[in-house]
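# Sharing a model prediction with you, sequence too.
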Amino acid sequence: MGTSRWGRGFAVMAAGLVAGAMLPGAAHADDPATGSITGRFTQAGGGKVTVNLWTTAGGSAGQATSDADGDYTFAAIAPGQYKVQFVLPTFGSTLHSQWAHQKLTYSTASVVDVTGGAATEVDDSLISPTGVQLTVTDADTGAPVDDVCVSQYQGGFGGVCGGTGGVFSLPNVQDGAQTLYITSPDGLHASTTASVTVKFGVLAKVAVSVKATAAVTTKVVDKATGDPVPGVCVVALPTVFGSFESDMCQYGDPNYSAADGTVTIGQLAAGSYDLLALPEDGTHGIQWVGAKGGTGIQSKAKQLDVVAGQSAAAPVVDLDPAASITGTIRDADTGEVLWNECASVLPVRPGQGTTQLDPRCGGWSDQTYTISNLGPYAWPVRFGSYDSTDTYGAIWSGNAADRKAATPVQAGIAQPTVADASLHQLGTGLTIAPKTSDGMPYSGYLTVDVFNARTGDFVKEVSYQSTLDGVAAQPVRLRYYAGSAFVNGWYGGVDFATATNVRVNPADPPTVKIALQDN
């Protein structure tokens, strides 16, 4: 364990002076009327343990803490018979303990005789096998997977990384029913969990398979200086992504750039992606990552094609200074300022934005919106609310119906670029008529997400009502949720790509009949 027997003796003597001083009524260590106990507790990887000394009558006779090699001592012990207990930390709140020698209970522990003027040696080692042995394999090939981490805590704290032949050993897992979290630092396998019941002194074996995924690697730097920029969230988004969700940027997740600017975006399904970089330092601006710099238009980003089991290198993320767009949103008919209408550059769901991408709204005093965290590029801007009860029809810059058709607005660095908008109130553009599988009208819980059929962008949510109000004429596709009693799904298909187009038309609103299937 890294200490010679002679070196160990010196360490024991030094520790014994401290331990002996802790015992009530202890004499000097060299008192011939007393004895001592020294020993080493051995476990894989070493580490400190707490050592308790008990009399055969069940009384406490002292406590010591071993060094990192497991060496401990009790000095100046009254002659007699004792039992030695070793207490080990675990990943959980409870403690594991065993007794010399290789025993689980006080009653079965070895009796140690201490005589005056003599040192009694009590060595022990962790009961083996014990803990959890996890075997990880690839879900498709069955090959062992070593490049993952296993932890009893979500997020990987205190875990074990790197296996041998796909086998991971966790010796100090808390007793009882436990969940193990398997994560992939290189992003080439999907995270998963494994359930296991643990009992100290028994080796619990569990196997789990992980799905191969793809990853993208890049580096985030300041464009002017070339210095790395840490703490930047980088998200890989497909061409059609619906809306930006808050869990896409959770600080501390692997898709934040490290101190050296490097970042890995992993656990991606095979396919094509665009990178969106979202600095949070107030100095740099958001960008779609292009082949030679940032852009505000997704279609101009560098498209990355990724394959499961492989990592693809993306262009360096060259961050530019933050720029701004500001303006006023008014009622198109009255000219009244609509301070509760907002502006944004990407589709977001109510309550699902982030600090960087939340829609920016006016207020009672300053009735202008300001988007102040953009890269200095031309951006499509959406004007309007995502509130399902709002009756003002949202538009994109240039009075366009969707993001692809928008006229981009150049964000300004020295001065915010002004982009005003006027919105019309619109009535019902679509009526939803759900029915149960036996043809009865359904009036229970139903939420319908509405997506633009051309861009895939989230448009609005229909919740606790049967009409879609305040949406301009456009083709849409619908995804519905009707609670646990029914199957959730897409109207006319199994996903966005196969769903049926429905034309929103406030002048002549159609009725969509959704047939709910029993779960």
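Received it, and whenever you're ready, just let me know what you need.
# C-alpha only now, for contacts and for neighbours.
Noted.
# Ser311 is in contact with Thr218, isn't it?
No - applying Cα atoms under 8 Å, one finds Ser311 not in contact with Thr218, separated by 10.5 Å.
# contacting residues around the nearest residue to Thr192 once chain neighbours are set aside?
Closest residue to Thr192 apart from its sequence neighbours, by Cα to Cα, 6 or more residues apart in numbering: Ile182 at 5.3 Å. Applying Cα atoms under 8 Å, 6 or more residues apart in numbering, we find Ile182 in contact with 148-151, 156, 191-194.
# Out of these, which is nearest to Pro347?
Ser191 (27.3 Å; Cα to Cα).
# show me what contacts Leu180?
150-153, 193-196.
# host element of it?
strand 176-183 (DSSP states H and E).
# how much space between the residue nearest to Thr192 and Gly226?
35 Å (Cα to Cα, to the nearest Å).
# Looks like Asn452 contacts Lys460 (just checking).
No - contact criterion Cα under 8 Å: Asn452 and Lys460 do not qualify, at 9.4 Å.
# Compare those two and say which is more crowded by neighbours.
Using other Cα atoms under 10 Å as the criterion, Asn452 and Lys460 rank with Lys460 on top: 26 against 23.
# Distance-wise, check the residue nearest to the more buried one when sequence neighbours are not counted relative to Glu341.
Nearest residue to Lys460 in three dimensions, chain neighbours excluded: Val450, at 5.3 Å (Cα to Cα, 6+ apart). As judged by Cα to Cα, Val450 and Glu341 stand 19 Å apart.
# also this one, for the comparison:
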Amino acid sequence: MTRTRNRLRFSALVGVAAVTASLLAAPATAGPGRTGIVAAADPGVIKGQITDDKGAPIDATITVTKVDRSWSTTAYTWDSGTLGAYRVENVPPGDYKVSISDNTRGYQWVHQQETFDAGNVVTVVAGVEVVVDEQWLPLGTVEFTVLDDETGAPVPKPCVYIDVPTNASVNICGANGKVVVPDLIPGDWKYHLDGGGTHFAQEGEPYVHVDRGRTTKVTAALRRGAAVLVKVVDRATNTPLSSICLYTITVVTDGVQSRVGTYCSNPDGSIQIGPFDGSAKFQLYAWQSRNPYNPPVKLYGDQWVTPTGGTGDQRLATMVTIPAKTIVSLPNVLMDPPGSITGVVKNAAGSPVAGVCSYPWSFFAGILGLPAGRCTNGQGQYTINDLGPYKWPVKFSAYGSGTTWSGNVANRYAATLVQVSANGTATMNATIADEGKLTGTLRGPTGSWSGAWVFAYDAATGDVVYSVQAPDNYETGTYLVRLLNTQKVYLYFGAEGKGCWYGPAVGAGRKVTAAAVAVTAGAVTTLNLDTRVNCAASPFVQMPRR
């Protein structure tokens, strides 16, 4: 009798009593836009099939919510054993809204609606199965047109980041002023536009509205900077190289060490360097970035970049000059196989010295990350790997010793250059000097040493030999400059926010002129520094070509 009553109720509900038997034999289905119901065992059931926007079965989470929101339950297609199929049992009679969701598509309400309120009502009757199939609508697309704010020309390589609440936000780049971002879930999402190396990023945090199955178009203008376009290739084969990085070495004065920016090549070998606000001037140092979990098939050596290939001598490297708001293209960077320099470092007494670090360039210690193996072991042995097959200087530096260059000299310009061969090892031994020191009191405009600093530059090359950012003795306000050899140095010092180049004090009304200070290896030189009487302009009209 119960089954007969259900058949009658179902027939009355749909108004077609004559087809009850056939409905029981073959349950009706409902695709997007239609819902089928059939008689079934008590209680009510909602079941169906979920497909993607192309009609292929796909897994999803199904949520069944009573229209008055007083009851809700969740089911998962992967529990059914059939891809995309679901079945929700024990559904009390009533009116419901059904949604599907996953981590990349967000929520969609039956049938193909974006909100709970817009969703179709699904009526469940006791003892009746409701078949509700749902097909995902295509996700939304945003098409960005990115232009130069002055000329209206397309930005060469714009990129966009969109912050969406999925497993991973979107970060994608385009070309020639276009970035197309597909497969976005609907909503209002914050985005960030970047102009690559040629244009500055968009200011503010704008939002873009995304609808399923639609393309939203956004036009934006970015401010142009100065930039360099360059490509990295294998010298022998002209094959474009990825993961080759360039340091931009900006030569500066007034106590700031050489500024280093890093830019690495794309799979097509291209690099955009910039944008720079105003003009820019720098040299390029190339090196190969190596992933230990996916090492490169072929190794390449470091180099200073010139138009015709690499060099180990920074003086020969190209000085790249870019006027403001100008994009400059450079000749290809030509990479060669690597070689090594090795040797033993001893002191003046002939004993090996441990802990002496070796450098193939002039940067102050710590400004670039150094691979293991460049500092001497207990037997005084060192090795510098990954150098291009060129002539290189070698700097030796350690606390307790004077900075020494290959050939046992005090500055880079006087250094003996070491010829490296591809896949070979050259030898350069060294005798490191005893450490010279420079000390004295340091005073600012009011006589305080608060925030004191001192930089020591080699007078011949402009290389930073040593820097200290605080007094050596806070009670007396004395400073200490270390690592000095027998050489002359210019001092840039300051306290209380005021900086000066050192010059000997002169009479009232006379101009102080910067002067190099002579220091001696193994000796301590005393010199007091006072911004009130020793303040001179920079001794470098232009910093030496470093």
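Happy to help now that I have it. On a predicted model such as this, the values are computed, not experimentally measured, just so you know.
# returning to what we had before: which of Val450 and Glu341 of the first structure has more neighbours?
Using other Cα under 10 Å, the more surrounded residue of Val450 of the first structure and Glu341 is Glu341, with 27 against 22.
# quick one: which of the contacts of Ile182 of the first structure is nearest Gln352 of the first structure?
Nearest member of these to Gln352 of the first structure, counting by Cα to Cα, is Ser191, at 22.7 Å.
# Name only those of the contacts of Ile182 of the first structure that count as buried.
For the contacts of Ile182 of the first structure, a burial check counting by 16 or more other Cα atoms under 10 Å picks out 148-151, 156, 191, 193-194.
# Next step: these restricted to strands.
Judged by DSSP state E, those include 149-151, 193-194 as members of strands.
# could you pull out the helices for the stretch 101-250 of the first structure?
Counting by DSSP state H, counting those that start in this stretch, the stretch 101-250 of the first structure has no helices to list.
# From what I see, Ala85 of the second structure and Thr51 are in contact.
No - counting by Cα under 8 Å, Ala85 of the second structure does not reach Thr51; the two are 9.1 Å apart.
# And the lengthiest helix in the second structure, what does it pack against?
Using DSSP state H, we find that the single longest helix of the second structure is helix 2-14. When contacts are defined as 3 or more Cα pairs under 8 Å, 6 or more residues apart in numbering; DSSP states H and E, helix 2-14 of the second structure packs onto helix 20-25, strand 36-39.
# Most tightly packed of those?
Most buried of those by mean neighbour count (mean count of other Cα atoms under 10 Å) is strand 36-39; its value is a mean of 24.
# Packing partners of the helix or strand just after it?
Next helix or strand after strand 36-39 of the second structure toward the C-terminus (DSSP H and E): strand 44-51. The contact analysis (3+ Cα pairs under 8 Å, 6+ apart) places strand 44-51 of the second structure against strand 85-91, strand 122-124, strand 128-131, strand 134-135.
# Turn these into CSV, including distance to Ala430 of the second structure.
Below are those laid out as CSV (distance: least, Cα to Cα, whole Å):
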stretch, distance to Ala430 of the second structure
strand 85-91, 76
strand 122-124, 86
strand 128-131, 85
strand 134-135, 75
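# How about Pro338 of the second structure: what's its closest non-neighbour residue?
Nearest non-adjacent residue to Pro338 of the second structure, counting by Cα to Cα, 6+ apart: Gly301, 3.8 Å away.
# need the contact list for that neighbour.
Gly301 of the second structure neighbours (Cα under 8 Å, 6+ apart): 287-288, 335-339, 386-389.
# Likewise for Thr198 of the second structure?
155-157, 224-228, 272-275, 327.
# Flag every buried residue along the strand holding Leu180 of the first structure.
For strand 176-183 of the first structure, by 16+ other Cα under 10 Å, it's 178, 180-183.
# next one: stretch 122-133 of the first structure
For stretch 122-133 of the first structure, a neighbour-count test (16+ other Cα under 10 Å) marks 122-127, 130-133 as buried.
# same thing with stretch 406-414 of the second structure?
Applying 16+ other Cα under 10 Å to stretch 406-414 of the second structure flags 406-413 as buried.
# Among the residues you listed, which pair sits farthest apart?
Asn408 and Tyr413, at 12.1 Å, using Cα to Cα across those.
# where's Tyr207 of the second structure relative to Pro371 of the second structure, distance?
From Tyr207 of the second structure to Pro371 of the second structure the distance is 43 Å (Cα to Cα).
# ok so, going back, and the buried residues of stretch 122-133 of the first structure, which of them are in strands?
124-125, 131-133.
# so what's the aligned partner of Ala419 of the first structure in the second structure up against?
Counting by TM-score structural alignment, Ala419 of the first structure lines up with Met428 in the second structure. By Cα under 8 Å, 6+ apart, the contact list for Met428 of the second structure reads 341-344, 406, 418.
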